[in-house]
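Student: test case, fold it:
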Amino acid sequence: MIIKTTSPTDKPTWLESSKIYLQKRVAILFFLGFSAGLPILLVFSTLSFWLREAGVSRASIGFFSWIALAYAFKWIWSPFVDRLSIPLLTAWLGRRRSWLLLSQLAITAAIIGMAMSDPQQNLTLFAICALVVAYSSATQDIVIDAFRIESAPEKFQAAMAAAYMTGYRLAMIMAGAGSLAIAALVSDSQDYQLSAWSTSYFVMAACMSVGIITTFIAQEPEYKSALQPHKKVHLTPIARFMAWLEIAIIAPFSDFFKRYGKHALLILLLIGSYRISDIVMGIMANPFYVDMGYSKGEVAAISKVFGVIMTLLGAGLGGILLTRYSTYTILFLGAFLVVVTNFIFAILAFVGKDLTLLTLIISMDNISAGIATTAFITYISKLTNIEFSATQYALFSSMMLLFPKFIAGFSGVYVDSFGYINFFVGSALIGIPVLGLIILLKKIIEE
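Tutor: Got it, this is the predicted structure:
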C-alpha cells in the first residue's frame, strides 16, 4: 500500500485556505474593521461631497482634507495608548478593550456634533467636530491594530487582515454610498438641504454601536512583556519616567532598525509611498461626481451594488492570494490595479457623464483597494514586533498616510488650475515608481 504524504511546502487547496475565515478570532476582526472603517469617509470623501454641495470651493475642500492627517500623526500618541491605563475602564475591560471603548464613544459623540452643525453657517465648529472624529478614530485604529497582532499567531494574520479589511470596506460603503443614499432619500429636491445630511450623520453615529458591542464581546488578548522586570525594583519618579520612555518610545523604533538593518530605509520608503496614488485621487472623487452632474442617489446606487460585491471580492481574494503567493507579489498586484483605476477616471473625465463607465470605475476601485490594503496590512503586520505592537504598527500606518495626505490637500488647487483629466493622469503616474520599489524590495528581501 502506498501512503501519500503531504510535504510542508505544499500549498493548501483553495477550500482549505478559505476555511480559516470561520475562526472566531477572525470574525471579531470583521466587526472591529467595520468600526474602524466607518469614521474615515465621514471626514474624507463623504464630507467632501457634503461640502461641495454646500457651495464650499474645491480648494477649501482640499485643505479641509488635512483633518485626516490625524491618522498620519497617530504614532505620536501611540506609546501612551500602548502603555497607559485608563482609570476604572482598564481594570474592568483590560488594556486594549478599555481604549477601544473610550475611542468609540468619542467618535460617536463627535459624529453627532457634525450632524448638529452647518458648514455654511459655522465652518469652524464643523471642522472641530470633524477633527475630534479623526483623532478618536486614529486612536481606535492604534488599539485595533495592536489587538489584532496580539490576538493570534502569524498564520492567522493574513486572514484576520482580510476579515478586518472586509469589515472596513463594508463600513466605507456604508459611510460612503450609504450616507449618500440616506441623504438622497430624505431630501425632497436636488438642492442642498442641511436636514438631509444631518439625518445621514445621525444614522452613521448609530452604526458605531457595532464596534461598541464587539468591544464588549471580544476577549482581551494576553499580554506578556519581556521588558517588564521579574521582581520589584524601587525607583525614583524620574527613574521610572526614564524607564517608561525607554520602553514605550525609544525601544520600538530602535528595534525596527536593528532587525532590518540597511534595508530599513527602503522598507520605510515603500510604506510611505505605497498608497499615494489612491489617497491623492480620493479626496477629489466626490467633488468630481458633483461637478459632472451625478446625483447622490446615482453614486449611492452604483456603490451599494457593485461597490459591496467588489469590496468583498477584493478583500477576500487578497487574503486567499496571500496564503498562496508572496506578500510582495500581491502588494504589486494591488498597486498596479490602483494605477489602472486612476487612468480610467481620466477617461471618464474626458468622456463626460456615463453611468456605465462610472460603474466600471467604482467596481475596479473597490476590488483594487481591497487587494492592495489587505496585502499592505499583512505586510506591515509582519514587520511589527509583537513586543511593541501598538507603537510600531501606528508608526508604519502613519507613514503610509503622512506624505500622501499632505499632497492630497493641494488636489483642489491642482484641479482648479489644470482640470480633472490632468489631475487623474497625474495621480496615476505618481503610483508607477511604487511598482519599481516593490520589485526592488522583493528581489532584495526574498533572495
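
Student: when you work out contacts or count neighbours from here on, use the C-alpha atoms and nothing else.
Tutor: Will do.

Student: mind checking how far residue 334 is from residue 31?
Tutor: According to C-alpha to C-alpha, to the nearest Å, residue 334 stands 24 Å off from residue 31.

Student: one more, so I can put them side by side:
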Amino acid sequence: WQMVYGLIALMMVLAISGTFIAPEPEMSSKPAEARESYQSVIPQRVLRGFTLAVAIGWAVAIAMIAWHVFASLTQVPPPSGSAFVREQGPVIVGLTVLLPATLAAVLLWRHGRTPGATVPDRPDESQTTRVLNSLFRAIFDPLMEMIGRLGWGALLVLLLALTYRFADAVWGAFAYPFYLGSEYGAIGHTMADVAVASKFFGVLMTMAGAAIGVVVISLIGRMPVLVIGAVLAAATNLLFADLARGGMAIDAFLEWTRLADPIRMFAGWAAAISPEGQGAEAGARMARLMLAIGGENLAGGFASVAVVAYLTSVVNPRFAAVQYALLGSLTMLIGTLGRPWLGEMIEMHGYYTVFIVTFWLGGVAVVLSLLEWLRMGRQKTPAAQDAAGA
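Tutor: Got it, this is the predicted structure:
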C-alpha cells in the first residue's frame, strides 16, 4: 500500500505541475461593462429575490445530503437509503436543477430574451448586493441564455443530461463488492483477478472505446453516436446479469466467435497471478470477467465521448464553463442519488435483478436521445444538421 499511495502521490504531483506549465487562456478584450448580461433588464428587487431563492435552495439541498450522511454514520440502525432517495431525492433535484431553470424561464417570459450590458458595481452598494449580483451573473445569465436560445428544447437537454449515464453510473459503487463478494449473486474473484481485468484490460478497452467513438463521430455525426452510446451503456448491464447467473451467454459468445481458446489462455495466465485463482475453472472464470468488464468499459468510453461531444455542441462558448459544468454534473446526479436505493435492492433481490432493472432504466436515455436527435434534425442551421448526421 505504501508503494501504491506513493505512485498516486507522484501522479498528483505531475498533474499539479501541469497546471503551472499550461498557458493561460486568452481573455476577452472587452471590458466587463461592455459584455451582455440580463442584469440590466431585470428590476433589482426581482434580481435579488430570485438569486436569493436559488442560493437558499442549494443550501437546503446540501444540508439534506449532509444530514443523511451524518445520520448514516452515527445512527443505529442507519436511515433507509431507498427512503431517502424516494422521499428527499426529488426535492434535491428540484431545488438544485428545476428551481433555477424554472426561475430563469420566468425571468425570460417576464422581461424578454434580449440581454443588456453588464451593470458595474457601484461604490455605495453593500457587500451583500455585490455578492447577489455576482451570483446572478454566474447562475442566471448562463441559464437564461441557454433557455432563451433552445426554448422548450432546454427541458429535453436537461432531462438527457440527467439520465444519459444513469445505467452505468448508478451501480459503479457496487462493482467491487460484486467482483469480490460472495453474497447476493456476487462472483467471488480475487483482488488480483479484478486488478488485471479492470485496471489493465478494462483501461485499455476504455481507451479503445473512446477512440472508436471519435472515429465514428467523424463519420456519421454526433447525434447517431449519442443514441448508439446510450444503447451500449444500457446493454452492457446484461453482460453483468449473465455473469451473476454463471456466464452461460458469455461462454456461448466466446465459442461462437472462436475467441474462447485465445482469451481463456490469456485469462488463465492472468489468473495464475493470484494463488487463490488456480484450478481448472480459473481461465474460464477469468475470461468471463474480462469480457464483461471489457465490454462495459468499451461502451463507457464510447458513451463518454458521445456525451462530451453532445454537451459541447449545446453550450454557448461565452458561458461554456458554467453551462458545461451544470450539464456535466447532471450526468452523475441521478446515478449518485440512486445508489442507496440500489444497495437495498441488491440486498433484497440480488445483483441479477439489479442489472436487469438498470438495463431497462437505460432505455430512458435511449428514448430521450432519439427525441433530441429529432429536435436537432428539425433545426435549419448547418451546424445542427451536421450534428444530426445530415
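
Student: TM-score for these two?
Tutor: For this chain pair, the superposition-based TM-score is 0.60 by TM-score structural alignment, normalised by the length of structure 2; 251 aligned residues with a C-alpha RMSD of 2.2 Å.

Student: what about whatever residue of structure 1 lines up with residue 11 of structure 2, distance to residue 408 of structure 1?
Tutor: When structure 1 is aligned by TM-score structural alignment, the residue opposite residue 11 of structure 2 is residue 207. From residue 207 of structure 1 across to residue 408 of structure 1, the span is 28 Å (C-alpha to C-alpha).

Student: the two: which has the busier surroundings?
Tutor: The residue with more neighbours, out of residue 207 of structure 1 and residue 408, is residue 408; 25 against 19, by other C-alpha atoms under 10 Å.

Student: that one -> structure 2?
Tutor: The pairwise alignment with structure 2 assigns residue 408 of structure 1 to residue 339, based on TM-score structural alignment.

Student: these two touch, right, that match and residue 170?
Tutor: Yes. Here residue 339 of structure 2 reaches residue 170: they are 5.7 Å apart, a contact under C-alpha atoms under 8 Å.

Student: how big's the offset between the helix or strand containing residue 335 of structure 2 and structure 1?
Tutor: Using DSSP states H and E, residue 335 of structure 2 maps to helix 320-337. Once fitted to structure 1, helix 320-337 of structure 2 is off its aligned match by 1.3 Å on average (mean C-alpha distance after the TM-score superposition for structure 1).

Student: which SSE is immediately downstream of that helix?
Tutor: Sequence-wise, the next helix or strand downstream of helix 320-337 of structure 2 (DSSP H and E) is helix 339-349.

Student: would you mark the buried spots in that next one?
Tutor: Across helix 339-349 of structure 2, burial judged by 16 or more other C-alpha atoms under 10 Å covers 339, 340, 341, 342, 343, 345, 346.

Student: turn the residues you listed into TSV, including distance to residue 47 of structure 2.
Tutor: Below are the buried residues of helix 339-349 of structure 2 laid out as TSV (distance: C-alpha to C-alpha, whole Å):
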residue	distance to residue 47 of structure 2
339	36
340	37
341	38
342	40
343	42
345	44
346	46
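
Student: and those, which is closest to residue 377 of structure 2?
Tutor: Nearest to residue 377 of structure 2 among the buried residues of helix 339-349 of structure 2: residue 339, at 35.0 Å, using C-alpha to C-alpha.

Student: contact partners for the closest one?
Tutor: Shown in contact with residue 339 of structure 2 (C-alpha atoms under 8 Å, 6 or more residues apart in numbering): 170, 171, 173.

Student: residue in structure 1 matching the first one?
Tutor: With TM-score structural alignment as the matching criterion, the partner of residue 170 of structure 2 in structure 1 is residue 280.

Student: and stretch 151-158 of structure 2, which stretch of structure 1?
Tutor: The aligned range for stretch 151-158 of structure 2 is 261-268, by TM-score structural alignment.

Student: next one: that stretch to chain centre, how far?
Tutor: Relative to its parent chain, stretch 261-268 of structure 1 has a centroid offset of 23 Å by C-alpha atoms, centre = their mean, to the nearest Å.

Student: pretty sure residue 311 of structure 2 contacts residue 324?
Tutor: Yes. With contact defined as C-alpha under 8 Å, residue 311 of structure 2 and residue 324 form a contacting pair (6.7 Å).

Student: which SS class is residue 277 of structure 1?
Tutor: Residue 277 of structure 1 falls in the helix class when you classify it by DSSP: H, G, I helix; E, B strand; the rest coil.

Student: let me fix that: residue 223 of structure 1
Tutor: Three-state call for residue 223 of structure 1 (three-state DSSP): coil.

Student: tell me the contacts of it?
Tutor: residue 150.

Student: what lines up with it in structure 2?
Tutor: In structure 2, the residue paired with residue 223 of structure 1 according to TM-score structural alignment is residue 27.

Student: packing partners of the helix or strand harbouring residue 341 of structure 1?
Tutor: Counting by DSSP H and E, the element that carries residue 341 of structure 1 is helix 327-351. Helices and strands touching helix 327-351 of structure 1, by 3 or more C-alpha pairs under 8 Å, 6 or more residues apart in numbering; DSSP states H and E, are helix 276-292, helix 308-322, helix 355-383, helix 411-429, helix 432-445.
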